[in-house]
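[1] Here's a sequence, model it:
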Amino acid sequence: MVVLNKIYTRTGDAGETALGNGSRVAKHSARVTAYGTVDELNATVGLARLHATGDLADQLSAIQNDLFDLGADLCRPDMEKDDEAPYPVLRMIASQVDRLETEIDAMNANLEPLRSFILPGGSALAAHLHMCRTVARRAERLSVELASMESVNDIGVKYLNRLSDWFFVASRVANNNGADDILWVPGANR
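    The predicted model follows:
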């Protein structure tokens, strides 16, 4: 259980922050940048949820919870020392990726195949989901970069990869099952 009764601690005033294992690193470290971008993604999902209803709203809620799990996973280095922690360490698991794949397949079953790239936009929800997609891709790139330097749970990286696909397909659902997608016209303004 997390208890936050004092929001500011002044411990980060010198440009460092604590990781999940208690070690301190620079706030601009690759690990902090990766989980900070996951936090930014979670905020963009919150904006999208303002426009969502039904299944999409419920699924976005689950995604927000997953993103907190992913942030907790990324903020704790040294996966090989998880069994030494005084408490169970939270790591992303394959079933979270599997759930996204199942939802993508279900949404995509009702969509016509694309014959063109689409432009971000259409409905307000679709536009927000496209923003989520691009932030998810950035979080994925930063997590892959981190993984080239330090140990990272590969399931978290897979989750981000699948999640950006989820946002793309969900944006089409939000655009009247693709009927209101805005198609890219190559060279249209030449």
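[2] CA only for contacts and neighbour counts going forward, please
    Noted.
[3] How about the helix ranked longest in the chain, which residues are buried there?
    Ranked by residue count, the top helix of the chain under DSSP state H comes out as helix 124-147. With burial defined by 16 or more other Cα atoms under 10 Å, the residues of helix 124-147 counted as buried are 124-133, 135-144, 146-147.
[4] Show me how far the helix or strand that that helix is followed by is from its chain's centre.
    Moving toward the C-terminus from helix 124-147, the next helix or strand (DSSP states H and E) is helix 154-174. Distance, stretch centre to chain centre, for helix 154-174: 8 Å (Cα atoms, centre = their mean, to the nearest Å).
[5] same thing with stretch 126-141?
    Put simply, stretch 126-141 sits 8 Å off its chain's centre (Cα atoms, centre = their mean).
[6] Show which residues not belonging to that stretch make contact with it.
    With contacts defined as Cα atoms under 8 Å, 6 or more residues apart in numbering, stretch 126-141 is touched by 34-35, 37-38, 40-41, 44-45, 47-48, 120-121, 157, 160-161, 163-165, 167-168, 170-172, 174-175.
[7] 6 Å - rerun?
    With contact meaning Cα atoms under 6 Å, 6 or more residues apart in numbering, stretch 126-141 is reached by 34, 37-38, 41, 44, 48, 120-121, 160, 164, 167, 171, 174.
[8] this one as well, want them side by side:
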Amino acid sequence: MTGHVSPTNRGEPWRIARGYVTLQSHLGATVAKFTRIYTRTGDDGTTGLIGGRRIKKSSVRIAAYGTLDELSSAIGLARALCGEGGGDRAAVLDAWLAWAQDVLFNAGSQLAAVDEKIPGIPAVTQTDVTALERAIDSAQNDLPPLNNFIHPGGSLAAAQLHVARTVCRRAERLIVELRDEDDRGIGESIQYLNRLSDALFVWARWMNDRFGVPDHLWNPASSPPQ
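    Have a look, this model is predicted:
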């Protein structure tokens, strides 16, 4: 990106640690159970929120922050693929994607902590949203104007960034659905996910540009192969 805008110069530390110790203390026994993979407590189809309340795994709230986890996994694969021959551009993008995974974990923490007024729970902030806007503008400066719709694809890195983008859109839709029935713990998450999906789209084009792979333009008059 022009000027190498990075998470470290977005106005606050890249690794958001605010409230982490407090969060650990409130999680209590759950943190201690990290060394034990299975607990059997969810065998009845429920899961625990921070504070101890249990709700059905089929709830919109669980679907929402479960999809944030899925999104982070999709981003993790994108990071691995971008690092294969992506050069300096991949290193810059990796820093942004690693930061995005931290923010997504913060968003999930907010959604899981609705039952208590726990001080110091990591939160998605307007600063996070603004940081993404700067990253989008920076990457756009390196790209030719886009005058048509494009299909996901191109390089492996770009294709996976598009997969992450569509998962991001799904997470956003679920949190909007959750907001309509219970807006606790949502904060700036919807706005952040809206920007993140835009960023993932631009970053996919940015990596195709880096690998010298053209975007696959939509052709509304396309004919089948002969």
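[9] separation between the residue mapped onto Trp203 of the second structure from the first structure and Ile104 of the first structure?
    Alignment note (TM-score structural alignment): Trp203 of the second structure maps to Ala170 of the first structure. For Ala170 of the first structure, the distance to Ile104 of the first structure equals 8 Å [Cα to Cα, to the nearest Å].
[10] neighbour count winner among these two?
    More crowded of Ala170 of the first structure and Ile104, by other Cα atoms under 10 Å: Ala170, with 24 against 19.
[11] Which residue ranges of the second structure form strands?
    Along the second structure, counting by DSSP state E, strands occupy 46-48, 54-56, 150-151, 216-217.
[12] The last one vs the first structure, mean deviation?
    Read that as strand 216-217 of the second structure. Compared with the first structure after fitting, strand 216-217 of the second structure deviates on average by 0.8 Å (mean Cα distance after the TM-score superposition for the first structure).
[13] show me what contacts Arg24 of the first structure?
    Thr17, Ala18.
[14] if you set the cut-off to 10 Å instead, what comes out?
    With contact taken as Cα atoms under 10 Å, 6 or more residues apart in numbering, Arg24 of the first structure is in contact with Gly12, Gly15, Glu16, Thr17, Ala18.
[15] again with Gly20 of the first structure
    Gly71, Ala72, Asp73, Leu74, Cys75, Arg76, Pro77, Val89.
[16] Let's see which of those end up in helices.
    Gly71, Ala72, Asp73, Leu74.
[17] and of the residues you listed, the nearest to Glu112 of the first structure?
    Of all those, Glu112 of the first structure sits closest to Gly71, with 34.8 Å by Cα to Cα.
[18] Which residue, other than its chain neighbours, is closest to the counterpart of the closest one in the second structure?
    Using TM-score structural alignment, the partner of Gly71 of the first structure in the second structure is Gly108. Of all residues not flanking Gly108 of the second structure in the chain, Tyr65 sits nearest, at 5.1 Å (Cα to Cα, 6 or more residues apart in numbering).
[19] What distance do you get for the one you found to Phe34 of the second structure?
    Applying Cα to Cα to Tyr65 of the second structure and Phe34 of the second structure gives a distance of 19 Å.
[20] Could you name every residue contacting both of Ala170 and Ile104 of the first structure?
    Contacts common to Ala170 of the first structure and Ile104, judged by Cα under 10 Å, 6+ apart, are absent.
[21] Tyr65 and Phe34 of the second structure - which one has more neighbours?
    The residue with more neighbours, out of Tyr65 of the second structure and Phe34, is Tyr65; 22 against 10, by other Cα under 10 Å.
[22] The more buried one maps to what in the first structure?
    By TM-score structural alignment, Tyr65 of the second structure lines up with Tyr35 in the first structure.
[23] how far away is the spatially most central residue of the first structure from Asn161 of the first structure?
    Nearest to the mean C-alpha position of the first structure, by Cα atoms, centre = their mean, lies Ala136 at 4.7 Å. Separation of Ala136 of the first structure from Asn161 of the first structure (Cα to Cα): 8 Å.
[24] what touches both of the two?
    Both Ala136 of the first structure and Asn161 lack any common contact, where contact means Cα under 10 Å, 6+ apart.
[25] so Val103 of the second structure makes contact with Thr125?
    Yes. Taking contacts as Cα atoms under 10 Å, Val103 of the second structure lies within contact range of Thr125: 9.1 Å.
[26] Between the two, tell me which one has more neighbours.
    More crowded of Val103 of the second structure and Thr125, by other Cα under 10 Å: Val103, with 23 against 16.
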